[in-house]
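Undergrad: got a structure for you, letters missing:
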């Protein structure tokens, strides 16, 4: 399981290299961004080659994926909500099911598709008494730009050094590029327990929100 999740993370990193280059602005013209991504792709390819040689494994201290039924690891992180910090208890204290999704980076193709998918379905989540919360290594400021550009009506948490991703078994260290959060989604019950973990997200990111909703709706049946 761990090796499969790590492999998916390396593929995601190659596809979404722009997440880790802070000089690219979301406001740049499309042609400029396209040129940037072509050059960034070369850096990503180099990283993947290095990963193949050294092994794209998480650090020895990285936690395993949390087990279903176990307590979700606690955290407090700043957000796109004016920099306001949210803890796990803040989220579970609402009495809602929390859909916590870890992802590589704002403004990247797969992550944008994933976020917009959650946003498209946001009213259905609310009807199911569920809240969507994203988490990546991006800053709160970049999260705010991402939220504004795509009209995202949910919280994005800034896990700058992937400390919380580590606790959730989602942290990856990729040679040359560095630390990031793998694309994994956790369903956390109002009592703070892990209900379900989605690890195979990268292969069908555009349909991911639909599968999360299907799970939540099955609980109501």
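TA: That came through fine. Just so it is clear, the structure is predicted and the values come from calculations on it, not from any experiment. Numbers count the residues shown, from 1 in each chain.
Undergrad: from here on, just use CA atoms for contacts and neighbour counts.
TA: Will do.
Undergrad: of all the residues in stretch 6-13, which ones are buried?
TA: Applying a neighbour-count criterion of 16 or more other C-alpha atoms under 10 Å, one finds 6, 7, 8, 9, 10, 12, 13 buried in stretch 6-13.
Undergrad: again but with stretch 167-182, I slipped
TA: Residues of stretch 167-182 classed as buried under the neighbour-count rule (16+ other C-alpha under 10 Å) are 167-175, 177, 179-182.
Undergrad: next, count neighbours for residue 64.
TA: Neighbourhood size, residue 64 [other C-alpha atoms under 10 Å]: 15.
Undergrad: surely it touches residue 169?
TA: Yes - when contacts are counted by C-alpha atoms under 8 Å, residue 64 is listed as touching residue 169 (4.7 Å).
Undergrad: helix or strand right after the lengthiest helix in the chain?
TA: Secondary structure of the chain read by DSSP state H shows that its longest helix is helix 30-54. Per DSSP states H and E, the first helix or strand lying C-terminal to helix 30-54 is strand 76-78.
Undergrad: here's the one I want to compare it with:
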């Protein structure tokens, strides 16, 4: 399956977060959502990207933006990753690889590093098909403002 494109409606999904709590994309309708797929918990690039979202999370909270990090790792792996780096946003477990497949980001064994920006109605407004993890959270917030999705 191909990567989703701007203008597509983001496919809904149901899974669990790092605490085992249910997560449905449709629960966040009414607010902008950043869904970022990443290959694997606690690897160098994925850690940089997650910590960049962690360090900029207060700006996302103030703007009312929900951040969801998704990989094919399971809940236990996500919980360890969250605790080790004091992550302050939702990590979604996709160990059955169904979400990554729906979004066209499933690689050989892991999700590819792709980020989707969704508006309040679940429409994809912007896609980052290639991501540099170092300052990605800053880049995403800048794009959210540029697209007038946030103040």
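TA: Okay, I see it. As the structure is a prediction and not an experimental result, all values here were calculated from the model.
Undergrad: let's have the buried residues of stretch 167-182 of the first structure in TSV, adding distance to residue 143 of the first structure and secondary structure.
TA: Below are those laid out as TSV (distance: C-alpha to C-alpha, whole Å; DSSP: H, G, I helix; E, B strand; the rest coil):
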residue	distance to residue 143 of the first structure	secondary structure
167	21	helix
168	20	coil
169	22	coil
170	19	coil
171	19	strand
172	20	strand
173	21	strand
174	22	strand
175	25	coil
177	20	coil
179	17	strand
180	15	strand
181	15	strand
182	17	coil
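Undergrad: which among the residues you listed gets closest to residue 130 of the first structure?
TA: Sorting these by how near they are to residue 130 of the first structure, with C-alpha to C-alpha, puts residue 168 at the top with 19.9 Å.
Undergrad: for residue 97 of the second structure, see how far away the aligned residue in the second structure for that closest one is.
TA: The equivalent of residue 168 of the first structure in the second structure is residue 103 (alignment by TM-score structural alignment). Residue 103 of the second structure sits at a distance of 10 Å from residue 97 of the second structure (criterion: C-alpha to C-alpha, to the nearest Å).
Undergrad: any idea how far residue 169 of the first structure is from the residue nearest to residue 170 of the first structure when sequence neighbours are not counted?
TA: In space, not counting the residues next to it along the chain, residue 170 of the first structure is nearest to residue 182; the distance is 5.1 Å by C-alpha to C-alpha, 6 or more residues apart in numbering. When C-alpha to C-alpha is applied, the distance between residue 182 of the first structure and residue 169 of the first structure equals 9 Å.
Undergrad: and what of residue 13 of the first structure?
TA: Counting by C-alpha to C-alpha, the separation of residue 13 of the first structure from residue 169 of the first structure is 17 Å.
Undergrad: for residue 193 of the first structure, same thing?
TA: Applying C-alpha to C-alpha, the value for residue 193 of the first structure to residue 169 of the first structure is 15 Å.
Undergrad: equivalent analysis for residue 121 of the first structure, please.
TA: With the distance defined as C-alpha to C-alpha, residue 121 of the first structure ends up 27 Å from residue 169 of the first structure.
Undergrad: residue 122 of the first structure too?
TA: From residue 122 of the first structure over to residue 169 of the first structure the distance is 26 Å, taken as C-alpha to C-alpha.
Undergrad: then residue 154 of the first structure?
TA: Using C-alpha to C-alpha, residue 154 of the first structure is found at 23 Å from residue 169 of the first structure.
Undergrad: what of residue 135 of the first structure?
TA: Here the distance between residue 135 of the first structure and residue 169 of the first structure works out to 13 Å (C-alpha to C-alpha).
Undergrad: tell me where the first structure has helices.
TA: With DSSP H applied, the first structure shows helices at 2-15, 30-54, 88-92, 109-120, 122-127, 140-150, 163-167, 208-220, listed in chain order.
Undergrad: I'd like the ones you listed written out as a markdown table, with distance to residue 73 of the first structure added.
TA: As requested, the helices of the first structure are exported to a markdown table (distance: least, C-alpha to C-alpha, whole Å):
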| stretch | distance to residue 73 of the first structure |
| --- | --- |
| helix 2-15 | 18 |
| helix 30-54 | 28 |
| helix 88-92 | 8 |
| helix 109-120 | 23 |
| helix 122-127 | 23 |
| helix 140-150 | 21 |
| helix 163-167 | 6 |
| helix 208-220 | 21 |
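Undergrad: returning to what we had before: residue in the second structure paired with the residue nearest to residue 170 of the first structure?
TA: Looking across to the second structure (by TM-score structural alignment), residue 182 of the first structure lines up with residue 112.
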